[in-house]
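K.L.:
got a sequence here, can you build the structure:
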Amino acid sequence: MLLENQVCFDVHAASRALDGVYRKELRELGLTYPQYLAMMVLWERQPVTVKELGVALRLDSGTLSPLLKRLEVAGLVHRERSAADERSVLVRLTPEGAGLRRRALEVPGRIFEATGLDLAEVLELQGTLRRLTAALDEAADHG
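P.N.:
Next up is the predicted model:
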């Protein structure tokens, strides 16, 4: 049972390496990787509820709430109670948050280059990781 033979460690090591590249690329935007992911969801669609954002990012509210608070303090998002359901909190981009998208558009290309993979390899990897995630989610739900 060697560490180097464990798929979990390979996934963990790749994730840590990817986080390192993102940290470097996102520094000038003033975002952490989890904040960048939240902003990506909001750039795609808004408003979203905190619950919807948590589902999209696979984060619990204990992790998501401080992340959103930091984005709000930075002036990038605004949170407000839903008029339709006071139990729900809506998250919207501020004009500054929406404007940050233009500066973030180059990040995916730089990350792609950093992987050293060609497009076919990246697409194959994405498919493999999505199947792995689905299988592990299923095992966790029925384990």
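K.L.:
only C-alpha atoms from now on, for both contacts and neighbour counts.
P.N.:
Will do.
K.L.:
contacts only, for the residue nearest the centre of the chain.
P.N.:
Among the residues of the chain, the one closest to the centroid is Leu37, at 2.8 Å (Cα atoms, centre = their mean). Counting by Cα atoms under 8 Å, 6 or more residues apart in numbering, Leu37 touches Leu57.
K.L.:
here's the other one to compare against:
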Amino acid sequence: MTATTPAPAPEAEWLHLDRQICFSLHAASRAFNGVYRVLLKDLRLTYPQYLVMLVLWEHGDLPVKKLGEHLRLDSGTLSPLLKRLETAGLVHRERSARDERSVEVRLTEQGTALREQAFEVPRRIMAATGFDLDGIRDLKDRLDQLTGALDAAAAEEGAR
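P.N.:
Sure thing, here's the model as predicted:
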């Protein structure tokens, strides 16, 4: 061990809350949700609804299954979100003519128009973080790497 290498934490500290990366990510996620709650109020969207709209603005019409894959959500979680967005007049759901088991989701005119109002949200989120664009990109890259590693670890554990 060198003078610059910190001593490893005693094993008893491994179970301290402030040592858990999962809790740091959870706390950051809750803090993000708090900021998004305020920023999205004018758009009349919740954070999960905003995520659905982001995917539809980016990809256009999608089957519910594909939308769920993008968002890492199952249809049981996604269906109530889509129902509320449809009630708000932002999306329309329709059974696929090609496959009755599939439901297609598409933006309405109102849902498409909402995109213009949403452009300010990412700018204000970046300002709230106190990070510059490079810092945001670096953090996102690191989190994507972490997600990939955890997905692989979960798959490996599940295969045992």
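K.L.:
and the TM-score between these chains?
P.N.:
Between these two chains, after superposing, the TM-score reads 0.98 (TM-score structural alignment, normalised by the length of the first structure); 143 aligned residues with a Cα RMSD of 0.7 Å.
K.L.:
the residue nearest to the centre of the first structure: which element?
P.N.:
helix 33-44 (DSSP states H and E).
K.L.:
one step back: to which residue of the second structure is the residue nearest to the centre of the first structure aligned?
P.N.:
Applying TM-score structural alignment, one finds that Leu37 of the first structure aligns to Leu51 in the second structure.
K.L.:
ok, now which ones touch the residue opposite Asp61 of the second structure in the first structure once aligned?
P.N.:
Here Asp61 of the second structure is matched to Pro47 in the first structure, going by TM-score structural alignment. Pro47 of the first structure sits next to 90-93 when contact means Cα under 8 Å, 6+ apart.
K.L.:
helix, strand or coil: sort out Ala83 of the first structure for me.
P.N.:
Secondary structure state of Ala83 of the first structure, per DSSP: H, G, I helix; E, B strand; the rest coil, is coil.
K.L.:
that one - how many residues pack around it?
P.N.:
Neighbourhood size, Ala83 of the first structure [other Cα atoms under 10 Å]: 10.
K.L.:
so what corresponds to it in the second structure?
P.N.:
Counting by TM-score structural alignment, Ala83 of the first structure lines up with Ala97 in the second structure.
K.L.:
any idea how far Gly62 of the first structure is from Ala56 of the first structure?
P.N.:
For Gly62 of the first structure, the distance to Ala56 of the first structure equals 15 Å [Cα to Cα, to the nearest Å].
K.L.:
Val11 of the first structure now?
P.N.:
From Val11 of the first structure across to Ala56 of the first structure, the span is 20 Å (Cα to Cα).
K.L.:
same thing with Leu18 of the first structure?
P.N.:
Taking Cα to Cα as the measure, Leu18 of the first structure falls 20 Å from Ala56 of the first structure.
K.L.:
the more surrounded of those two?
P.N.:
Taking neighbours as other Cα under 10 Å, Leu18 of the first structure and Ala56 compare with Leu18 leading, 15 against 12.
K.L.:
what lines up with the more buried one in the second structure?
P.N.:
Leu18 of the first structure maps onto Phe32 in the second structure, by TM-score structural alignment.
K.L.:
what about the strands in the first structure?
P.N.:
48-49, 77-81, 89-93 (DSSP state E).
K.L.:
quick one on the thing from earlier: which entries within the contacts of Pro47 of the first structure meet the buried criterion?
P.N.:
Buried members of these, scored by 16 or more other Cα atoms under 10 Å, are 90-93.
K.L.:
ok, so of those residues, who is nearest Val73 of the first structure?
P.N.:
Taking Cα to Cα as the measure, Val73 of the first structure sits nearest to Leu93 out of these, at 12.4 Å.
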